[in-house]
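Colleague: Kindly generate the corresponding structure for this input.
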Amino acid sequence: MTINCNGRLLDLTVPKVMGILNCTPNSFFDGGKYGSQNELLKQVEKMLAEGAAIIDIGAYSSQPQADFVSEAQELERLMTTLIMVRKHFPDAILSVDTFRAEVARISIENGADIINDIAAGKLDEKMLPVVGHYKVPYIMMHMQGTPQTMQQFTNYDDILHEMIYYFSERVASAREQGITDIIIDPGFGFSKTMEQNYHILNNLHLLKILELPVLSALSRKSMIYKMLNITPDMALNGTSVLNTVSLQNGAHLLRVHDVKEAVECIKLTRALYEN
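Modeller: Reported below is the predicted structural model:
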């Protein structure tokens, strides 16, 4: 199970880690944490040294009720970081987290290898054609509404059945546009209640029916810290627990703030099954 990242094959048969690099002032955990270019580069260097296979750069906070960010603002935040990281780490596999086609296009032309879209193309009709044109891997997430409205859309008759139908339709649309390398993300915390998040995690293996790599993005999310009545900065242990559950249920990629701990989860989980 491999994806082609600008001529480099990334084998997801053995699960990999995607390190989060937010260049936003308002992300729920690390917003505004990196106050200088040097601090950003040190964080990338640290994540790569700890074993991150992909660095995921985001310039639009998608937490519930996040402030709207214009396309111009997103590009301004993103391009400086993307170009800088690509220059200093030419061999790194870089992903850009955006739901806007124009941002995706400019990002790919400036060094992005993967597009990570929380809306699976549903918030910008040009997204799938752009990704198909450039032949880059595409991560599509399950969400209803927008980041500002998504928590109004949590009513499902059968959330897993509806999620599988959603991905089947979006994958078919992506294939029509020539997108060959697709990863699916169930979207923990997006258009879902606490109970729905845990139901999906417990049944993550059911997404195997789609025969595509699955990304699990649980890092320090509210389903952890609200359940434990703690804050995001205290949620690393809970993140490691749920990352392990994700791996046991078939996840191929962990998107995290804390790379070292996620790599350890993968090593220990693999040791458990190999023995």
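Colleague: hey, let's count contacts and neighbours off CA atoms from now on
Modeller: OK.
Colleague: distance between the helix or strand harbouring Ala104 and the chain's centre?
Modeller: Assessed by DSSP states H and E, Ala104 sits inside helix 101-109. Distance of helix 101-109 from its chain centroid, counting by C-alpha atoms, centre = their mean, to the nearest Å, is 17 Å.
Colleague: Same check on stretch 71-87?
Modeller: With C-alpha atoms, centre = their mean, you get 18 Å for stretch 71-87.
Colleague: let's see this one next to it:
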Amino acid sequence: MKAATHPHKLQWRSPHGRALPDGERTLIMGILNVTPDSFSDGGKFIGAQAALERAGAMLAGGADVIDIGGESTRPGHAPVSEAAEIDRILPVIEAVRGAFPEAAISVDTYKAGVARAAVRGGADIINDVWGGRFEGENMARAAADLRCPIILMHNRPASDYTDFWPDVIADLRASIDTMLGAGVEAGQIWTDPGFGFAKNVAQNLEVLKHLSCIVDLGHPVLLATSRKSTIGSVLKKRIPTEREDGTAATLVWGVQQGARMVRVHDVARMRPFVEMADAIRAGAEWTEVEKS
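Modeller: Below is the predicted model of the structure:
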């Protein structure tokens, strides 16, 4: 048995009683966009059957969580109504749940009504790109009522920081405090630094450089860098699918900094990088256990 990269097991629990991954190694979240306009794969997996096949492939490739989203979050995206978003994602969640009853499913949404419908339809986790703050305290109340884990991503309407790092930390603390105040258990709360959201290239690189500062907030961290434009800017790669090598570099760095889960488009391709980064993080302990 390999040594645990992360010695402390995760405390999150599915509202449906399913076992969620304990996180002794870095987890992989596979992206399943059922949208026509996502920046990397928009339109490829619309419809329950196409989405189901994609989910199956990601699970076979090593995904620990399938993240299902019905509204693009790329810059300049067209907002989607709550009803339309539910119509997009609910059949997919139900199909994935039916085909893979033990799979962990997250819903990528910032709308409390969508989150409630998704969790009642079989999702286990809320992944909120607005840190639970887009609709006041509605999302916090939803997470508390549903008794489900929630991932709080750092975001703000514009990149108008007074002092970048203190502002990012303060924003995340405010999101966490809102959840705790509504009754969400501390062990159900994750954070995400918001790479690519309300940040320029230099600020995104700064987030990666000092990711351990967000780890120090005391909640497990999701890192979501896959194919994003900062990678394209650094490596001069205009096409998102050509940014996989750069993505791999960010994941390895993130694992070393303490990220507990990474969110990616190509699960099978990124998995070896995550596993190798885990082995390096464990160091001699990993080697000793492997030899025993």
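Colleague: Residues contacting the very next helix or strand once past the helix holding Ala104 of the first structure, please?
Modeller: Reading on from helix 101-109 of the first structure to the C-terminus, the next helix or strand found by DSSP H and E is strand 114-117. Contact partners of strand 114-117 of the first structure, identified using C-alpha atoms under 8 Å, 6 or more residues apart in numbering, comprise 5, 56, 93-99, 104, 108, 131, 136-141.
Colleague: just checking, which of those belong to helices?
Modeller: Ala104, Ile108, Val131 (DSSP state H).
Colleague: State the span of the first structure onto which the longest strand seen in the second structure is aligned.
Modeller: The residue-count maximum for a strand in the second structure (DSSP state E) belongs to strand 27-33. Aligned by TM-score structural alignment, strand 27-33 of the second structure falls on residues 16-22 of the first structure.
Colleague: Stretch 208-224 of the second structure now?
Modeller: Against the first structure, stretch 208-224 of the second structure falls on residues 201-217 (TM-score structural alignment).
Colleague: which parts of the matching stretch are buried?
Modeller: The neighbour-count check on stretch 201-217 of the first structure (16 or more other C-alpha atoms under 10 Å) flags Leu201, Leu204, His205, Leu207, Leu212, Pro213, Val214, Leu215, Ser216, Ala217 as buried.
Colleague: any idea how far the aligned residue in the second structure for Ile118 of the first structure lies from Arg88 of the second structure?
Modeller: Correspondence of Ile118 of the first structure to the second structure, assessed by TM-score structural alignment: Val129. According to C-alpha to C-alpha, to the nearest Å, Val129 of the second structure stands 18 Å off from Arg88 of the second structure.
Colleague: How about Glu290 of the second structure?
Modeller: With distances taken as C-alpha to C-alpha, Glu290 of the second structure is found 45 Å from Arg88 of the second structure.
Colleague: neighbour-wise, which of those two wins?
Modeller: Using other C-alpha atoms under 10 Å, the more surrounded residue of Glu290 of the second structure and Arg88 is Arg88, with 20 against 11.
Colleague: Check which helix or strand the more buried one maps to.
Modeller: Counting by DSSP H and E, Arg88 of the second structure is part of helix 82-99.
Colleague: cool, and Ile3 of the first structure?
Modeller: Element membership for Ile3 of the first structure (DSSP H and E) is strand 2-5.
Colleague: ok now that strand, how far from the chain's centre?
Modeller: Chain-centre distance of strand 2-5 of the first structure: 16 Å, with C-alpha atoms, centre = their mean.
Colleague: what does stretch 98-115 of the first structure give?
Modeller: On C-alpha atoms, centre = their mean, the centre of stretch 98-115 of the first structure falls 14 Å from that of its chain.
Colleague: for it, which positions count as buried?
Modeller: Neighbour-count burial for stretch 98-115 of the first structure [16+ other C-alpha under 10 Å]: 98-105, 107-108, 111-115.
Colleague: What of stretch 180-193 of the second structure?
Modeller: For stretch 180-193 of the second structure, by 16+ other C-alpha under 10 Å, it's Leu180, Ala182, Val184, Glu185, Ala186, Gln188, Ile189, Trp190, Thr191, Asp192, Pro193.
Colleague: So which of those residues are in helices?
Modeller: Per DSSP H, these map to helices at Leu180, Ala182.
Colleague: Distance to Met276 of the second structure for the buried residues of stretch 180-193 of the second structure - can I get that in JSON lines?
Modeller: Listed next are those as JSON lines, based on distance: C-alpha to C-alpha, whole Å:
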{"residue": "Leu180", "distance to Met276 of the second structure": "35"}
{"residue": "Ala182", "distance to Met276 of the second structure": "39"}
{"residue": "Val184", "distance to Met276 of the second structure": "34"}
{"residue": "Glu185", "distance to Met276 of the second structure": "32"}
{"residue": "Ala186", "distance to Met276 of the second structure": "30"}
{"residue": "Gln188", "distance to Met276 of the second structure": "28"}
{"residue": "Ile189", "distance to Met276 of the second structure": "27"}
{"residue": "Trp190", "distance to Met276 of the second structure": "24"}
{"residue": "Thr191", "distance to Met276 of the second structure": "24"}
{"residue": "Asp192", "distance to Met276 of the second structure": "22"}
{"residue": "Pro193", "distance to Met276 of the second structure": "23"}
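Colleague: Mind checking which of the buried residues of stretch 180-193 of the second structure are in strands?
Modeller: Reading strands off these with DSSP E, I get Ile189, Trp190, Thr191, Asp192.
Colleague: Let me have these in JSON lines, adding distance to Ser229 of the second structure as columns.
Modeller: Output for these, formatted as JSON lines (distance: C-alpha to C-alpha, whole Å):
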{"residue": "Ile189", "distance to Ser229 of the second structure": "27"}
{"residue": "Trp190", "distance to Ser229 of the second structure": "24"}
{"residue": "Thr191", "distance to Ser229 of the second structure": "21"}
{"residue": "Asp192", "distance to Ser229 of the second structure": "17"}
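Colleague: Which part of the second structure matches stretch 96-107 of the first structure?
Modeller: By TM-score structural alignment, stretch 96-107 of the first structure lines up with residues 107-118 in the second structure.
Colleague: any idea how far the nearest residue to Val34 of the second structure once chain neighbours are set aside is from Gly61 of the second structure?
Modeller: Nearest non-adjacent residue to Val34 of the second structure, counting by C-alpha to C-alpha, 6 or more residues apart in numbering: Ile46, 4.8 Å away. Separation of Ile46 of the second structure from Gly61 of the second structure (C-alpha to C-alpha): 21 Å.
Colleague: show me the contacts for His142 of the first structure.
Modeller: By C-alpha under 8 Å, 6+ apart, the neighbours of His142 of the first structure are Ile118, Ala119, Ala120, Met163, Tyr166, Phe167, Asp185, Pro186, Gly187, Phe190.
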